[in-house]
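Chemist: fold the following and give me the result.
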Amino acid sequence: MRLQPLIYVDPQSGACFPVTPSLLAEVYLVPKSAGWDASTALDDPAHPWAQSFGVDPEGVARAVERALVDVIHACPHAGPQDIDLAALPEGRARLHLSALLSVWQRRGTVPDDLCALRHVLSAPADQALVPLRLLPFDPDPHATATEDAVEARLLAHHGPASDEAFAAWQARQPRGAEDGALSALQRGLAVAEPASLDPSLAFYDLRDSLHEARFAAALARRMLDEGRVARQSDIAVLAIADPVARAHLAEAFDAQGLRLTGQEGPARRDVAGELASLALRVLQSPAPAMALASLAMLPLMPWGAANGAAIARDLMRGRYRSRIAARLTGAGAELWETLTGGASTAAQLGFKLNHLAERLIAPAGAEGMRDEARALLRRIAAEAGSGNIDWPYLQRIARAGGRIAGETLRHLDGVSLVDEGELPWRGCRHLIVTGFSAGHYPRAAGPSSLFMDSELRAIRRYLGLSLPGAALAMARGMALFQRQIGAASEGITFLTPRLDGMGKALAAPMTRALIARRFGRKEAELAQDPSRLPFPQAPVTLSAIAPAAKTRPDLPEDGMIELSRDLLGLRKAEDGVPLPQSPSRLETLMVSPLAWLLGEMGAEDCPWQPETLDILLKGTLAHHVLEMVFPAKAPLPDADALEALVGQHFAEGVRQTAPFLAAPEWKMERDTLCRDCLRAARVWLSILTEEGAEIVANEVTLAGEAHGIHISGRADSLLRLPDGQTVIVDHKKSSARSRRDRMKAGWDLQVALYRDMLRRPTAGASPETMGLDRDHVAIAYHTLNDGTVLRSGARGRNGGSSRVEDLSQAIAAQSLPLLQQRIAEAGAGRLRLNGDKDEGFLTKKAHLTPYAFDASPLVRAWTIAGQTIGPGDDDEGEAA
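Modeler: So this is what the prediction gives:
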């Protein structure tokens, strides 16, 4: 691509402006482009990259598109008629070039910037609305064939500008230095004449991009304060295209009260591409929960921002059947059903995408965003066709860009910011080159994406097409760097970071070695003494740039915070009545009142992360299988039928609660868990048979009054023994050891609360609980991993299953008194913080896994030194 832009003289004002594709489109009335996307024509199995495309479609699409753009630029008329493949010998070069031409011909278009150029090459002179008389520059050795042809065409149409106009333009151009080291450097890196270094050139080795940015800003500020430059616009900064480095520069210059001009304006979120990409991923069953949650929160969805956020929270907490989504009505409910049903055929996909497009809404000021999204969805629906769904192809059309860069903002007053790949857009007195490290100045030039150097030479020899290779790219990069340093008239400061953002060492660029040789020095001799920096410089260490330590508020020594309100009434029903507590919430209250309070306020941590088969999901699936295989008030299933029943209900459970497990990559985990469920079902069948137990109800709601509050929860199963005694069973996807130790230590809580609820029922309890023996209620845990039942409170049993262990009734002797204390404190508006020994005590003494400590980082951060939840043995807490 050319380094010397074409400049035309305005016939009215005599001002000079660059010729751009957008200008040509306006002057020559170029029809609107049909759009360009080379990646949409790469699915031909005959293409030489077909196998690679199947593995990495995105990477191959980028490589082919780059190569095709180079081919188009190499054609004088920007058309495939410029290429006669018959002149090129058979071989790899011809094979790849033929495939590129095939893609080009299938698309029938060229990139947007080339569309205007191609139109000018075939347009008559009288089509131009205004004359574009070009300044007579020497030929640009880096211009492509198409660019040279356009220049010749414009000269033929309009003629050159006058010599007077050219002289006036030259007089306005920035002048380089007239003598000294800067002048010598600007005359060329490869010039053999002797030259001496002087203060017009400076070189500093700095730690990283942050230190570099602060140095550059401080240097600019010092130059202005000392009067070495008169205006901010006298300074320019050359920067690499790294977002982190750019952010550091913006922050540092802002801190010095300086404006960086030449930066991109505010980026715009590509909501249309984001929505289309997410919709395709959601409709390609199984739908990832994170994709569905992201789609639910987009501003164009017809259920509103609040509902979208609530649905997303449900999904990210593993609730695939979102309770908020279930309450949607009208268009929102209809669309949710459409999105969660998947699409198995192209026709079905097209229908659902069109349905989504029709249901989109537009918040105030977002009408254009909605229309853009509708157009993209309808285009994808049309491209889906009627055969098999080509998901990768449709995703490439969606092109979720995340953010669309804003326009470059340039102000007269401000420090000029120039990208390392661009020509300076104005001159300066002092240039600061940042990121002066290996791979930059010039940018690293890799080989052609499709052709070897020998093939590029063959294409040039037989077809006359000059395609860029590594050598040409390097030559252009060096020429660009020479043009960039030529923008300074008084001095240049080169800043070399020695570490990247990950702490990896960076080497100096090759141009630094060339500069050293230009002045007869060794490269190491260029770096200047840090003690002679142009402004006072404090020692910089990693701790100096680390974020300030987060301080916590002053906490009371006794760990008690007075909130002066009934904390048990924070959650209320629609009628204003406080909602009941559940056994799991009360266990959290016992372990960590702060974690419980955050849960009551909906402020617990809800991380967004991909689905995983954790212990909670394993338990959910196992519960579903046992509930469906062993229905209430029905005969026990035959042992020979268990395998088929478990397989059927396991698959249904996956579909309902963990659809991601249906994906092929989860087959091994899915099969393993299904075998575990089958083993647990066989053991449960034998226990029920040997105990002579009848299943009264599964997933039964218990509601009652206990410990001064209302409690409600769901028990996994209610059994009736032959003597009429009731047993409340809770299935656990674990082994019996830790649960047995907890029950023996008196620190169990959950099933003890179930028994309390059943004994003192309130409104809301399931009808199945009526008519049960409430005076003789046993409670039990069924641990699925080892097929053991740990039971408490059963009347003397003779015989029965060998897998049932009867324990004493004192399984909650320690936990209930602590829970009652916590309930009293919460009701009085008092919140007790955890002690720093609590976690160890709960693990070692109570045999509890304190999950509540992971509810929020605040729980561990706000602990009180020297305190413990237990009766006092600190050594055990510390040992944990």
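Chemist: from here on, just use CA atoms for contacts and neighbour counts.
Modeler: Will do.
Chemist: go through the strand or helix carrying Glu455 and flag the buried ones.
Modeler: Here Glu455 sits within helix 453-463, counting by DSSP states H and E. Buried residues in helix 453-463, counted by 16 or more other C-alpha atoms under 10 Å: Asp453, Glu455, Leu456, Arg457, Ala458, Ile459, Leu463.
Chemist: can you redo the residues you listed as CSV with distance to Ala213?
Modeler: Conversion of the buried residues of helix 453-463 to CSV gives the following (distance: C-alpha to C-alpha, whole Å):
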residue, distance to Ala213
Asp453, 39
Glu455, 43
Leu456, 41
Arg457, 43
Ala458, 46
Ile459, 45
Leu463, 48
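Chemist: here is a second sequence; please produce its structure as well for comparison:
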Amino acid sequence: MANAVMAGDFQPMLVHDLRGKQAALFSLIRSASPATNGQLKEQIRSFQRLLNDDELLAPDVAEAKQLASRLVAALGNANDAAEAELEKAIQFAAAYQAPPCPRGPYYLGGISVMLAHEMPKRQFRKLLVLGFNDGAYPPPPSGNPFFLDSEVEAISSAIGLQLPSQAKQLDAALDLFSRQIGSASDQVIFLLSERDRGGSFLSASSSLPLISRLITGMDDPESLVVPLTHSEGTIWDRLVAWMPRPVVEPLQPLEVQAHYEFDLDLLSLRKKDDGTPRAQSPSRLEKLLISPLAWVLAELGAEHVSWQPEALDVMLRGSLAHEVFERLFPPGKDHPSDEVIEEKVPELLLERIRAIAPFLQTSAWAVERNTLEAEITKSAKHWSMVLKSLDAEIVGNEFWLTGTLFDHPVHGKADCLLRLPDGQPIVVDYKKSSSGTRRQRLQKGWDLQVDLYRRMTVRIDERSHEAVVRIGETLNGWSKQPAVAYHTLNDGNVLLNGIEVFDSTDVELVAGDIAANALALISARFEALKAGRLETNTTADAKFFQKAAALGTYALEDSPLITAFMRNDTAPSVTLPDGQDD
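Modeler: Predicted coordinates for the structure are as follows:
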């Protein structure tokens, strides 16, 4: 599940089995945020109606309904037509405190959990104090809201009235803490956080100097603090010191070979239920171009999973732009005007953000969200202008193509199919990038995406949808291979290949074979993999593929294993094509 979320799949698998109230409640939770106070109140009431009727959950459901009613009442005076007061609702809900849970039974020799404000009820051998940071042990005193401590002392001396003061609260808190740590007979371990959630440093509790006085010869209280990450052994070893750490001898680095031999067909690692090899996609084949080891790891499902904060990276920008374009330019419809584009793009983008990148809905991402909206709007206006100038019809969006490459099955999903007035089909792939590197790749003959699309077909049978049939008829109705094009959304360029003469200033014609070198290397890679030979990369490969082929080398960063099995060599691992020697 964690891997799916990190890959951008935010749809829980168990949702498919939800029915009735459960499905409706999930839809309500994932629905758009309310725009008005009236919508907010209605969503809260719907939440109450959809809660579970199970008798075992009756007390919890009753408590949830009661809190929801209080929340609606708190919003009662707000104008229903006004903007939803979400901040007020969140503050009210955040103030909720769960009722204390009853204590369970105590077990002799077991682990007991004691809260910071509780007095110890028995002796312990070992005591772990959690959260030993500034502001705890003892907590800061609240003091008297009306009198200073000096005034409280004067009142006590004059009339004998004992009022709360900061000094008294601090003394009581220190006395409680002293009793708590005094309940341990063998060992007391204090755990404190080095940083907060934002990465800022946190200091130790103010009682650290007092504790250091209990230790003979301890002049510097800070020397008691030992970072867990800077010590040897596991965390448990460092906390309890109950077992010796095993001695591990360091391994000597191995000499990486030019290739490794395996007694199996590496090209057929992934198979279908009937035993036939699974199809390769253009993205997998491009990875194979760069690094056979990275490709094998992907085939085995052993790719490195990078755990990092959510970000609006290139992949996510492209996915959002693709999905907006698919809905903004439907097949068989008139191309939208600038006014329609300006009206629909914000709505479509927010809809897709809710579906595949919900974190972008927060106010912290407002600048990036608005920038992406402006970029997509500009690209859509230019694309609409290009389509109108070409008098091109959109036949289909997001459709699958299948075929074979060197007798191995391949498939891919194209973004768009256009048909010119003379019937010429053009398979288009959208790219959320500029055209510079893409143009060089086509001119150097290293493309391995749209060129594969033109070699594949749409599979049609009696169960095929009408939209698929229309795409198949358009491709099959043309006597030659279809033309292919990249539409680079960042600069609006359209790079077209497969038409010898094309009179249009809105399209850039790239002549020649755009995939000759890529297919030659893929053929060699296929033969090596079939023979069980896995070739390794060299340190010169990144420069070669970037300069000679204009290819991205992200595959070399897919896993630390690729770097570990990379030969230190000034020559690339592949033979340079004629005329491309650096």
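Chemist: before we move on, back to that, quick one: distance of the helix holding Glu455 of the first structure to the chain centre.
Modeler: Distance of helix 453-463 of the first structure from its chain centroid, counting by C-alpha atoms, centre = their mean, to the nearest Å, is 42 Å.
Chemist: and if you look at stretch 485-503 of the first structure?
Modeler: Counting by C-alpha atoms, centre = their mean, stretch 485-503 of the first structure comes out at 31 Å from the chain centroid.
Chemist: now do the buried residues in that stretch.
Modeler: Across stretch 485-503 of the first structure, burial judged by 16+ other C-alpha under 10 Å covers 485-500.
Chemist: looking at those, which are in helices?
Modeler: Ile485 (DSSP state H).
Chemist: which of the buried residues of stretch 485-503 of the first structure fall within strands?
Modeler: Per DSSP state E, strands hold the following members of these: Ala488, Ser489, Glu490, Gly491, Ile492, Thr493, Phe494, Leu495, Thr496, Pro497.
Chemist: now do the fourth one against Leu431 of the first structure, distance only.
Modeler: Separation of Gly491 of the first structure from Leu431 of the first structure (C-alpha to C-alpha, to the nearest Å) stands at 6 Å.
Chemist: how about the contacts made by the closest residue to Glu261 of the second structure other than its chain neighbours?
Modeler: Using C-alpha to C-alpha, 6 or more residues apart in numbering and skipping residues adjacent in sequence, the residue nearest Glu261 of the second structure is Arg533, 4.7 Å away. With contacts taken as C-alpha atoms under 8 Å, 6 or more residues apart in numbering, Arg533 of the second structure has the following neighbours: His259, Tyr260, Glu261, Phe262, Leu266.
Chemist: among those residues, which one has the most neighbours?
Modeler: Leu266 (19 neighbours; other C-alpha atoms under 10 Å).
Chemist: wait, it sits on Glu535?
Modeler: No. Leu266 of the second structure lies out of contact with Glu535 (C-alpha atoms under 8 Å); the separation is 11.4 Å.
Chemist: out of the buried residues of stretch 485-503 of the first structure, who's nearest Arg370 of the first structure?
Modeler: Asp500 (40.8 Å; C-alpha to C-alpha).
Chemist: quick one: that closest one from Thr541 of the first structure, how far?
Modeler: In this view, Asp500 of the first structure and Thr541 of the first structure are 15 Å apart by C-alpha to C-alpha.
Chemist: ok, now Leu201 of the first structure?
Modeler: 27 Å.
Chemist: could you do Pro857 of the first structure as well?
Modeler: Taking C-alpha to C-alpha, one finds Pro857 of the first structure at 28 Å from Thr541 of the first structure.
Chemist: check Met478 of the first structure too.
Modeler: Separation of Met478 of the first structure from Thr541 of the first structure (C-alpha to C-alpha) stands at 35 Å.
Chemist: what about these two, which has more around it?
Modeler: Taking neighbours as other C-alpha under 10 Å, Met478 of the first structure and Thr541 compare with Met478 leading, 17 against 10.
Chemist: ok, how many other residues are close to the nearest residue to that one once chain neighbours are set aside?
Modeler: Leaving out its chain neighbours, the residue that sits closest to Met478 of the first structure by C-alpha to C-alpha, 6+ apart is Pro442, at 5.8 Å. Pro442 of the first structure has 24 neighbours, counted by other C-alpha under 10 Å.
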